[in-house]
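Asker: Here is my input, please return the structure:
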Amino acid sequence: MRFNIDSPFWQFLTLCVRYFILNLLFVISCLPVVTIGPARAALYSTVFAYNDNEDVNLGREYIRRFIHEFPRALGAFAIFIALAALIVFALAFWNHLGTKAAWVVLPILIAAGILVAVTFEYYFPIQARFTNTFRNTWSNALKMPWAVFGKTLILLAIDVAAITLFVFTKWLRILFVLLGFSWLAYAKSLVYLKAFDQIERVSRGEAGDGSTSNPFTPENHSLPTASLT
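Answerer: Modelled structure (predicted):
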């Protein structure tokens, strides 16, 4: 058998190595915990770049984008942590009381938790894909999950499937540690890009319903920054 570096097998193996490096860098940059936000923004920024140009150096691109996304993503992640901590504390407090008022407050807190979770799902990919103000990025992240609700359900289904496989399939845990985060981000990036494209088409009046404006897109919404220089 003749060695052929261009064969599908070697191309797939090379791709696995590239995504292993990306996955390793992501895991390492998440270790301080407070840097999870910048790491997530950089991960999606990198896989978006890969979708635009498959020849991009994933490891080097991730490092560049981690530095670029760090300040805003760090602040955003701190806000998410504060909101999550507040909701968890309130849930524990009202659940412990066990009063009639608690039965009114608890559903509101659960709804707030869901809102924070789906906003977190979209925030860092939106930051990674678009140049925008901090305020408008938050506005988009709050509105977009409901504007493209079908795709939001797909994203959540991917997360649930990944968690289920990780918990109940022992051998996949090793594979997940080696490649899981980067491959999961790539799979979800395809859904995010479809969602972003849908919103942009609506904003250009191409949704087929005669709409000429999009309430989910801020006025200073700019083009994607997938080709970062």
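Asker: make it CA atoms for all contacts and neighbour counts henceforth
Answerer: Will do.
Asker: which residues sit in contact with the most centrally placed residue in the chain?
Answerer: What sits nearest the mean C-alpha location of the chain, by C-alpha atoms, centre = their mean, is P125, with 4.5 Å. Contacts for P125 (C-alpha atoms under 8 Å, 6 or more residues apart in numbering) come out as 40-41, 44-45, 192.
Asker: next structured bit after the host helix or strand of V17?
Answerer: Using DSSP states H and E, V17 sits in helix 8-30. Next in sequence after helix 8-30, counting helices and strands by DSSP H and E, comes helix 36-52.
Asker: What is that next one packed up against?
Answerer: helix 8-30, helix 58-97, helix 100-129, helix 181-203 (3 or more C-alpha pairs under 8 Å, 6 or more residues apart in numbering; DSSP states H and E).
Asker: so can I have a markdown table of those showing distance to A141?
Answerer: Formatted as a markdown table, the helices and strands packed on helix 36-52 follow (distance: least, C-alpha to C-alpha, whole Å):
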| stretch | distance to A141 |
| --- | --- |
| helix 8-30 | 22 |
| helix 58-97 | 11 |
| helix 100-129 | 5 |
| helix 181-203 | 11 |
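Asker: nearest to V167, of those?
Answerer: helix 181-203 (14.9 Å; C-alpha to C-alpha).
Asker: closest one to W146 among the helices and strands packed on helix 36-52?
Answerer: Of all these, helix 100-129 comes closest under C-alpha to C-alpha, at 9.2 Å.
Asker: this one next, for a side-by-side:
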Amino acid sequence: MNQLFNYDNPIMQFISKIFDLIILNLFFLLFSIPIVTMGASLSALYYVCLKLLRGEEPYIWQNFFKAFRQNLKQATVVWVLLLLAFALLGMDFYIINSQDTALFAVLRVLLWVVLGALFSISLYIFPVISHFICSTKQSFKNAAYMAIGFLPYTAVMLAISGVLLYLCTVSSKLFAMVIIISGICGHSVIAFTFCIFFDRIFRKYEPK
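Answerer: Here you go, the predicted model:
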């Protein structure tokens, strides 16, 4: 019985990890409430998740707030720029979908390619900001390079994101379930899962 509650027990370590992710998810949601700060909150989320994955066992609150404060300005600028870019793409889709010609059909395909590229960059850029010290311009370049250079990882993360978005559109029950799980631990679990890929990628650029 004592071994069951021993912290070195794999079961206890798993339970502890889940608890950490629940707490981390709560911090992410709270710091994302103003919406405009969601970029900084995302960078802090990935910062802590990578530490958890590497077994550094950080103090969740201290490390989350540290990363949030340090990356607030840069991550907020990036977040706003991405929101504007997605908004412009949304307007383009609205205009093109109202037309029914061969030319607009080609433009629609091109827009989907641009959307996929932009979404791929958005998957990488906040983890990049949280892990490396570089300018905003360089962060975009690094995120784009990694998204292309590690295409299999990018494809898997895009597929996971696509499945989650699809589940939200299947039925109201599934949508409600996704929202509930997201409110408990969904965001941190997804970030932790993605950090499995980011850990392998980032190690290639870290000083030996």
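Asker: Got a TM-score for the two of them?
Answerer: The TM-score (TM-score structural alignment, normalised by the length of the second structure) is 0.84; 202 aligned residues with a C-alpha RMSD of 2.6 Å.
Asker: Tell me which of the helices and strands packed on helix 36-52 of the first structure approaches P224 of the first structure most closely.
Answerer: Among these, helix 100-129 sits nearest to P224 of the first structure (C-alpha to C-alpha), with 5.2 Å.
Asker: what about P58 of the second structure, which SS state?
Answerer: Judged by DSSP: H, G, I helix; E, B strand; the rest coil, the three-state class of P58 of the second structure is coil.
Asker: Tell me the residue in the first structure aligned with it.
Answerer: Aligned by TM-score structural alignment, P58 of the second structure pairs with V56 of the first structure.
Asker: Its match: what's its closest spatial neighbour, skipping adjacent residues?
Answerer: Y50 (6.1 Å; C-alpha to C-alpha, 6 or more residues apart in numbering).
Asker: I21 of the first structure contacts E61, correct?
Answerer: No - counting by C-alpha atoms under 8 Å, I21 of the first structure does not reach E61; the two are 11.2 Å apart.
Asker: show me the contacts for the aligned partner of F126 of the second structure in the first structure.
Answerer: Residue pairing (TM-score structural alignment): F126 of the second structure is matched to F124 of the first structure. Going by C-alpha under 8 Å, 6+ apart, F124 of the first structure touches 37, 40-41, 44, 73.
Asker: Can I have the buried ones of these as a PyMOL selection?
Answerer: Per 16 or more other C-alpha atoms under 10 Å, the buried members of the contacts of F124 of the first structure correspond to this PyMOL selection:
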select buried, resi 37+40+41+44+73
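Asker: Tell me which two of the contacts of F124 of the first structure sit farthest apart.
Answerer: Y44 and A73 (12.2 Å).
Asker: Please report the distance of L223 of the first structure from R40 of the first structure.
Answerer: Separation of L223 of the first structure from R40 of the first structure (C-alpha to C-alpha, to the nearest Å): 20 Å.
Asker: same check, this time on K170 of the first structure
Answerer: 25 Å.
Asker: Report the mean deviation for stretch 87-94 of the second structure after fitting onto the first structure.
Answerer: Aligned to the first structure and superposed, stretch 87-94 of the second structure gives a mean residue distance of 0.8 Å (mean C-alpha distance after the TM-score superposition for the first structure).
Asker: what does that stretch correspond to over in the first structure?
Answerer: Against the first structure, stretch 87-94 of the second structure falls on residues 85-92 (TM-score structural alignment).
Asker: neighbouring contacts of that stretch?
Answerer: Against stretch 85-92 of the first structure from outside (C-alpha under 8 Å, 6+ apart): 106, 109-110, 112-113.
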